[in-house]
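Student: What follows is a predicted structure for the sequence shown.
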Amino acid sequence: MRVAILSFALGVWLFQQLPALPPPRWLAGGALVAVGGFLLAWRLACRPGGRLVLCLAAALAGVLWAGWRAEWRLADVLPMQYEGVDVRLSGVVDGLPRRFERGVRFVLEVEKADAPVPRRVQLAWYAGRGEDAAPPLPRAGERWRFTVRLKRPHGSVNPHGFDYEAWLLARGLRATGYVRAAGDNRLLGADAGGVSAAIHRSRAAIGERFARVLGDAPQTGIVTALVTGEQHAIPSGQWEVFRRTGVTHLMVISGGHVSLVALLVGGLAALLWRHLPGLPLRVPTRRVAALAGLLAATGYALLAGMEVPVQRALIMLAVVVLALLRGREAAAGRVLALALLAVLLVDPWAVLAPGFWLSFLAVGIILLVLGGRLSTGPAWWAATRVQLAITLGLIPALLLLFQSFSLLSPLANALAIPLVSFVITPLALAAALVPVDALLHAAGWLAGMLLRGLEWLAVSPLGVWQQAAPPGWLVALGAGAAGWLLLPRGTPGRFAASLALVPLLAWSPPRPPPGGFVATVLDVGQGQAIHVQTATHDLLADAGPSYGATDAGERVVVPYLQARGVRRLDMLLVSHGDADHAGGAGSVLDGPGADLLLASLAPGHALEARGHPALRACALGERWMWDGVRFEVLHPRPGQRARRENDNACVLRIEAEGGTLLIPGDIERGAESELLARADGHLAGDVVVAPHHGSRTSSTPALVAAVGAREVIYSVGYRNPYRHPHAEVWARWAAAGTRGWRTDAQGAIEVRVDAAGVRLEAERERRARYWHGR
């Protein structure tokens, strides 16, 4: 059974890698083949080949299950003609709305609409122009009427980047949009949504009480998250501390928390049951304790939001309790396999979430280390051994998913696990059930002490191993080596397995050859960020836009550079001070940083006020050579400040043996004319990033003719309000024989230039998935 379930999971995972959905008739035909396979496996159960047939049939069943669920979910679609138009709808708020700067974000279960809209949509409600106060906070279970503008699911697609469209699909959110401030927006009723809404209201009430009692203390979010599962309550800076110290799993409600609640409540129930006359003789205390623990764990899981780690733990606990009630012993491996099957039946997109892999891998490692072995030492040594095993066993997965792992994890967890599991979490849960503020203050004080200790550990520069994202085959080799090392002492080949980890830890991605370069125009929405890499140097031209409370530097550029193995930039070039180009620069400087900041900024700009020790004006005459590749700034003239800020943008030309790339920033007609007047044929190139994102105020016929590019790249946002690129500009470049590429439709665009010539590739085509654009 366990092998069949693993085969089913493999089938589900394989389906999620498909670039397009297979025709429905293929799914129907596959169902017949799967049924035949299971029947044949039953007939061959005791013969050679029977298990192989069973595994193949189970894998096909996984593919079919994921395919059927995908067909059903993708059918819930917003027609294109209703994107960006006013739609009146009403529905019930689902889950906990979240405040952000000048607004609130929430999910609405649509009941009525004057257009064919999906059943579940994610909405943002912003404060109106000139309004200081945020809009009202809708609450779970409330019925509202809104006037909204919607769009189909869309997100940035970058190498090794977060797939927002997959995240929306897994949660059944088939459209996103915003509430029109001048629309018909009003509360229709405050008590709808049934049991689910009541649970969410309880979660919200607990969070509000915790915030009221603990105030704005740094540990408030930690205590709240341990009870309600609201991870957004924890600031991003604290998540970085947890990542660097390897204790993130303790701040996300998972199997340990659920098991703890079951043990505490089950133990208390057993104690009480034993003292009730006659009852233990009728119903064994062990069964009562198991049922009480399961009920308590279920309540806690509902309160925590039922994320994948919680589902896995609850399912495993339910299987154990069921076996106990039937008088049977449940093998740990079988329990884990049944939990895996149940999670995938409920949510076949769970395989796309890092938490799914880390959760099941961690439990598998614990079973591998402790399963069937007698304890030969004190409890603290067993706990230490398990923690060391988890740290080692998760290294390949952590490098693949996050390109880093904590070297401080064993030490930090030795401090945090007992404190969080046996003191802070029970106190916080007790404070949620009993309105005694002293319990909450005690939990908060201890959480604050723990946070300060973790922050002290996190500042160590040697605390985190960080490297480029390794290829899949190397991760598989490392996973096999780590698994072999976790086998009992005396297993042959353990030294060889440790050597097999070296290639994984020493991995460095290939760089362009001398005389060539690779430029990646990142998909950052309506803005620009371009990474240029030569044989030994890295340059970032702009850092993308600001997104309000966060920016493209933090969300896109820094994770991308980390995955590419860029520890520090040789140069950050900020073409000009507009927020769509410079909005993410601060996050980049706070992250990998740059040896040189070359920028064209207005006096008093925030980047200038940072006081970078190597800030230099980006102006005509700047030129340098890296690894046989020539870089040259063509505009603006030194000391020049045009009236329009866009016309002060740096224009960078990169020339290698195989071709050239022109990055003109946001220059418009005036700067283009000036550039043409002094270029003297020096503008000709193979690839150009469209000036000002393809605005009609740029890309004059004279510039298009002077550049003569074969490829033009438009760095634009999906359905951006400026309608970039303008149809007239697109047609102008196309009429000149230039092929157009756009980041909103094709994701990040990679330009590779070397002795073999110029080659372009789009990330949405290289990493196509069936949900993209759906």
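Tutor: Arrived safely, thanks for sending. Residues are numbered from 1 along each chain as shown.
Student: C-alpha only now, for contacts and for neighbours.
Tutor: Will do.
Student: Helix, strand or coil: sort out Gly740 for me.
Tutor: Assigned with DSSP: H, G, I helix; E, B strand; the rest coil, Gly740 falls in the strand class.
Student: Please name the nearest non-neighbouring residue to it.
Tutor: Computed as Cα to Cα, 6 or more residues apart in numbering, the closest residue to Gly740 that is not its neighbour in sequence is Val712, at 5.0 Å.
Student: next up, a second structure to put side by side with the first:
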Amino acid sequence: MRVLKQALVWVDGVFLAQRGHLFPWAPVFLALGIGGYFSLPIEPVLRDYVMTLGFGSVCIGAAVRWPGGWATLGWALALTAAGFGLAGLRAHRVTGPVLDWRYYGPVEGRVVALDRSASDAVRVTLDQVRLERVGPRKLPDRVRISLHGPPADLQPGQRIMTTGHLSPPQGPVEPGGFDFRRHAWFQGLGAVGYTRNPVLTVVPASEGQAGLRVFAIRMAASQRVLAALPGDIGGFAAAVTTGDRSAIGQAALAALRASNLAHLLAISGLHMGLLAGFVFAVLRLSLSMIPALALRLPVKKMAAVGALVAAAGYLALSGGNVATERAFVMVAVVLLAVLVDRRAFSLRAVAMAALIVLVLRPESLLGPGFQMSFAATTALVAFFGWLRDADLPHAPGWAKPVLGVVLSSAIAGLATAPVGAAHFNTMSHYGLIANLLSVPLMGVLVIPAAVLALCMAPFGLEIVGLYPMGWGLNWILGVARFVSGLDGAQGRVVGPGPWVLPLMALGMLWLMLWQGRVRVAGLIPAAFAFVLWAQADRPVVLVADTGGLVGVMTGQGRALSKPRGAGFVARNWLENDGDAADQEGAAGRWPGATGKLRMIAAGDTQIVHVIGKGGAAQIADCTQGQVVISSVALSLKGSCDVYDPKRLLKTGSLAISDRGIVTAQQRAGQRIWNTPKPRRDWRAAQAQ
């Protein structure tokens, strides 16, 4: 008993010793609760939320009643419970109808967003949707359509109509993979599809629509940028200034990704920070040069207010997506710290920004944008804080800017590289060089030129800023093409298991946030995460949820059953394998890949892929030990295991290994965004 009491006193002292350094842990525990919600196999019910709320309240009451070191644990558990509740509240607040059948027919709606798909097709997002003979209660709030037909001149607020294919958002391309249904749920997308038909205007765009004014201004600004800077440079400039990436070509995008410069396209913390920093510096310098103001007014705080207004304008102009909102919150926290005479760049400021983002959009925790942004920011602030407090020799004045750029790029690159590799399965071996040659130019030329263009735009003289901006972006694209063309510029890595990133994050956060020598213990879970990653085991057989593609692991890599079709699925499988081959090359690994009936051995199991009605006509019976995958309905004699579209609709994609068959539905669980519903023909829906 005495030993237990001493242990409790010791733990209490440990927590008390961390006083003043505990606030940065608040978003960590909030994130643990959010992650707990998303990892559940079954959707919580009201009783679960009530119990969580009660548990959190008890923890808060205990922390208030018995203050001291142990109160820290009470607040940590209360934040975890709050994160769980916030995630559930957000998921239910965005609830909307989701199409649960495949629809073909007239589609009408109002244009609220424009972008490009991975296949370089223009995509339009519509709200106020109308579908033929589908009641209001079943209409999705938003649908997104890829336009593969004749070019269309689309404007914000324009009401259009076409005839197209719509379907529910797709589930994971493999069990445990990225769940687009969940992503679409939080975006309000109730259906996605495509059309090859012309797009007709039902009602022209109206400038008086309040909700779309900013969107209209964005697109108008993008068109003016493209008129002055055509080609990929103009597309790059439009992306940086307005967030419109629809004009940059796939070749340029591939070069930027391979050189680790794709982050310059997204309006993120870098752009927002450079813009706010430039405006802050210009305003402070200008006000300081006026003695009457400099001697009487707090010019530093006035400059911070001006920079905050400029950042808010940039947020509105760029469309206010999740990444830009996150960047604005981080910049706003820094500028507000200046206003209240606090240290602007501190772990507290980063923690406050993370708390705000997680409270507003808990689902952003799962995205690479949130993870990479806060990984880089936390690592930079922690490293330079340690550097400031360490007793190290001071570098010469001329070397400080150069050293600062090199260290910033290196630290941010090291912090984000594992996250980027985990999500995108690639690593840029020369990314540090590319960033050192490009990021400084963003700060000294591109962003200042963009601000100048914005200031001159009301007078029709935006070209004064756009030309210098184009010079800088042309250099960056040149660097991207040069670096991406080097031998071994891009490496491939296998996709990690579900525990790799959480373990790595917790370990590195412990290293950066905990005070004292025990902080080095954070290296243990981080190292263990890399060990788990190195031992990642890919499924032997993968099956698409439509039955249209099968992939089997061989000694040369994954063999695909078809050289074309289901390209998105094929690309994701190969990327998760860490395989650089394209679909056609991977299809060449399939033995005897001809005809409509394709077979391959996978251990003791024979995989039979039946392609279309032609393949179905060639098979009438099967034997035990065969797994038959078909893209059309089958009725076979024999004891084989058959997966046709009707069965795959219930199971989703498949992973087959020595341990058996795992379905995407089993891995995803019964959640609010993916609960399976009976499939119905669209004509049956019309009758309702």
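Tutor: Perfect, I can see it now. Here the structure is a predicted model, which is why all the values come from computation and not from measurement.
Student: After superposition, what's the TM-score, could you say?
Tutor: The TM-score (TM-score structural alignment, normalised by the length of the second structure) is 0.81; 637 aligned residues with a Cα RMSD of 3.9 Å.
Student: May I ask which helix or strand encompasses Arg88 of the first structure?
Tutor: Here Arg88 of the first structure sits within strand 86-100, counting by DSSP states H and E.
Student: List the buried residues for that strand?
Tutor: 86-99 (16 or more other Cα atoms under 10 Å).
Student: could I get the residues you listed as CSV with distance to Arg567 of the first structure?
Tutor: What follows is these, written out as CSV (distance: Cα to Cα, whole Å):
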residue, distance to Arg567 of the first structure
Asp86, 46
Val87, 47
Arg88, 49
Leu89, 48
Ser90, 49
Gly91, 48
Val92, 47
Val93, 43
Asp94, 42
Gly95, 39
Leu96, 38
Pro97, 37
Arg98, 34
Arg99, 34
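Student: which one of those residues sits closest to His232 of the first structure?
Tutor: Arg98 (8.0 Å; Cα to Cα).
Student: so the closest one makes contact with Gln122?
Tutor: No: in this structure Arg98 of the first structure lies outside contact range of Gln122 using Cα atoms under 8 Å: 11.4 Å.
Student: Give the residues shared as contacts by these two.
Tutor: Residues touching both Arg98 of the first structure and Gln122 (Cα atoms under 8 Å, 6 or more residues apart in numbering) are 105-106.
Student: Count the residues that sit near the residue nearest to Arg116 of the second structure when sequence neighbours are not counted.
Tutor: In space, and not counting its chain neighbours, Arg116 of the second structure is closest to Val122: 4.5 Å by Cα to Cα, 6+ apart. Using other Cα atoms under 10 Å, Val122 of the second structure has 19 neighbouring residues.
Student: what about the spatially most central residue of the first structure, which SS state?
Tutor: Nearest to the geometric centre of the first structure sits Phe162, at 4.3 Å (Cα atoms, centre = their mean). For Phe162 of the first structure, the assignment made with three-state DSSP gives coil.
Student: can you check Leu123 of the first structure too?
Tutor: Here Leu123 of the first structure is recorded as strand under three-state DSSP.
Student: Let me know whether it touches Thr176 as I believe.
Tutor: Yes: Leu123 of the first structure sits in contact with Thr176 when judged by Cα under 8 Å, with a separation of 5.8 Å.
Student: Where does stretch 368-377 of the second structure end up in the first structure?
Tutor: With TM-score structural alignment applied, stretch 368-377 of the second structure matches the range 354-363 in the first structure.
Student: with the second structure superposed, average distance for that stretch?
Tutor: Following superposition, stretch 354-363 of the first structure is found to deviate from the second structure by 0.4 Å on average (mean Cα distance after the TM-score superposition for the first structure).
Student: in that stretch, what counts as buried?
Tutor: Residues of stretch 354-363 of the first structure classed as buried under the neighbour-count rule (16+ other Cα under 10 Å) are 355-363.
Student: With stretch 555-575 of the second structure instead?
Tutor: Neighbour-count burial for stretch 555-575 of the second structure [16+ other Cα under 10 Å]: 557-563, 567, 569-575.
Student: any idea which of the residues you listed is the one closest to Leu86 of the second structure?
Tutor: Nearest to Leu86 of the second structure among those, with distances taken as Cα to Cα, is Asn572, at 31.2 Å.
Student: now the aligned residue in the first structure for that closest one: how far from Ala134 of the first structure?
Tutor: Matched by TM-score structural alignment, Asn572 of the second structure corresponds to Pro559 in the first structure. Distance of Pro559 of the first structure to Ala134 of the first structure, computed by Cα to Cα, to the nearest Å: 31 Å.
Student: about what we covered before: what's the closest of the buried residues of strand 86-100 of the first structure to Met316 of the first structure?
Tutor: Gly95 (25.3 Å).
Student: Now for the closest one: which residues touch it?
Tutor: Per Cα under 8 Å, 6+ apart, neighbours of Gly95 of the first structure: 106-107, 140, 197, 200.
Student: now do Ala593 of the second structure
Tutor: Counting by Cα under 8 Å, 6+ apart, the residues that Ala593 of the second structure touches are 561-562, 587.
Student: In a helix, it, correct?
Tutor: No: using three-state DSSP, the assignment for Ala593 of the second structure is coil, not a helix.
Student: could you show me where the helices are in the stretch 101-250 of the first structure, in order?
Tutor: According to DSSP state H, counting those that start in this stretch, the stretch 101-250 of the first structure carries its helices in the segments 164-170, 194-214, 220-228, 236-245, 248-251.
Student: residue ranges of the helices in the stretch 601-750 of the first structure, please?
Tutor: 606-609, 669-679, 701-707, 727-735, 743-746.
Student: out of those helices, nearest to Tyr300 of the first structure?
Tutor: Per Cα to Cα, nearest to Tyr300 of the first structure of those: helix 743-746, 41.4 Å.
Student: So which elements touch the closest one?
Tutor: helix 763-766 (3 or more Cα pairs under 8 Å, 6 or more residues apart in numbering; DSSP states H and E).
Student: Using the aligned residues only, give the average distance of the helix it packs on to the second structure.
Tutor: Averaged out, helix 763-766 of the first structure is 1.8 Å away (mean Cα distance after the TM-score superposition for the first structure).
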